[in-house]
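> Pasted the sequence and its predicted model underneath.
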Amino acid sequence: MRRSFYHYVKTLRDPYKKDEMTLFANAVDKDGTFPKQSKSYDEISNYLEMNGDYVVSMDIFDKVFRSYEENNK
């Protein structure tokens, strides 16, 4: 069974690292309304565009989502 994007992002968290993927993961973890069960790029992308004020650039989301897809084949 393929895990949700949120579950994958939780594996990227780290309180000490400051790279863009880790900062994104830490912010998603703190977002109480993030669609935790979603596996859909469109659903998550739309959510972040409307509610993700912590996303500096959607390029970061795209990069993390590609990594998610590579790790969940």
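In hand now; what should we look at? Numbers count the residues shown, from 1 in each chain.
> CA only for contacts and neighbour counts going forward, please
Will do.
> Excluding chain neighbours, what is closest to the residue most central in space within the chain?
Centroid check for the chain by Cα atoms, centre = their mean gives V9 as the closest residue, at 5.1 Å. Computed as Cα to Cα, 6 or more residues apart in numbering, the closest residue to V9 that is not its neighbour in sequence is A25, at 5.4 Å.
> here comes the other one, which I'd like you to weigh against the first:
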Amino acid sequence: MNKTFYQFLMTQRNPGSADPIAEFANNAFYDQSFPKQVDQFDQISKYLEENASYLPNMEIFDDAWKLYQESM
């Protein structure tokens, strides 16, 4: 069974880290509305662009998505 993007992202959490992907994961963990069951790039990207003020730029999401794809 493949992981959703959210499940993958949670493996990147590290509260003490200054790594941008770890910070993204830490913040997504507290985002009650994050699309946890979605595994489509466009849907997640749209959600983040419209709702994730905690994400300083979409390049961080792009990098995380690339790692997600590589992990599959």
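Great, that's in hand. Remember, predicted model here, so these are calculated numbers, not experimental data.
> re earlier: what's the distance between the residue nearest to the centre of the first structure and I44 of the first structure?
Distance, V9 of the first structure to I44 of the first structure, by Cα to Cα, to the nearest Å: 12 Å.
> for L12 of the first structure, same thing?
17 Å.
> Comparing these two, which residue is more hemmed in?
More neighbours surround I44 than the other of L12 of the first structure and I44, with 20 against 16 (other Cα atoms under 10 Å).
> check which helix or strand covers the more buried one.
I44 of the first structure belongs to helix 41-51 when assigned by DSSP states H and E.
> Give the buried residues for that helix.
Across helix 41-51 of the first structure, burial judged by 16 or more other Cα atoms under 10 Å covers 44-45, 48.
> So what's the gap between that helix and the chain middle?
Averaging C-alpha positions (Cα atoms, centre = their mean, to the nearest Å) puts helix 41-51 of the first structure 10 Å from its chain's average.
> mean deviation (superposed) between it and the second structure, please.
After superposition onto the second structure, helix 41-51 of the first structure sits on average 0.3 Å from its aligned residues (mean Cα distance after the TM-score superposition for the first structure).
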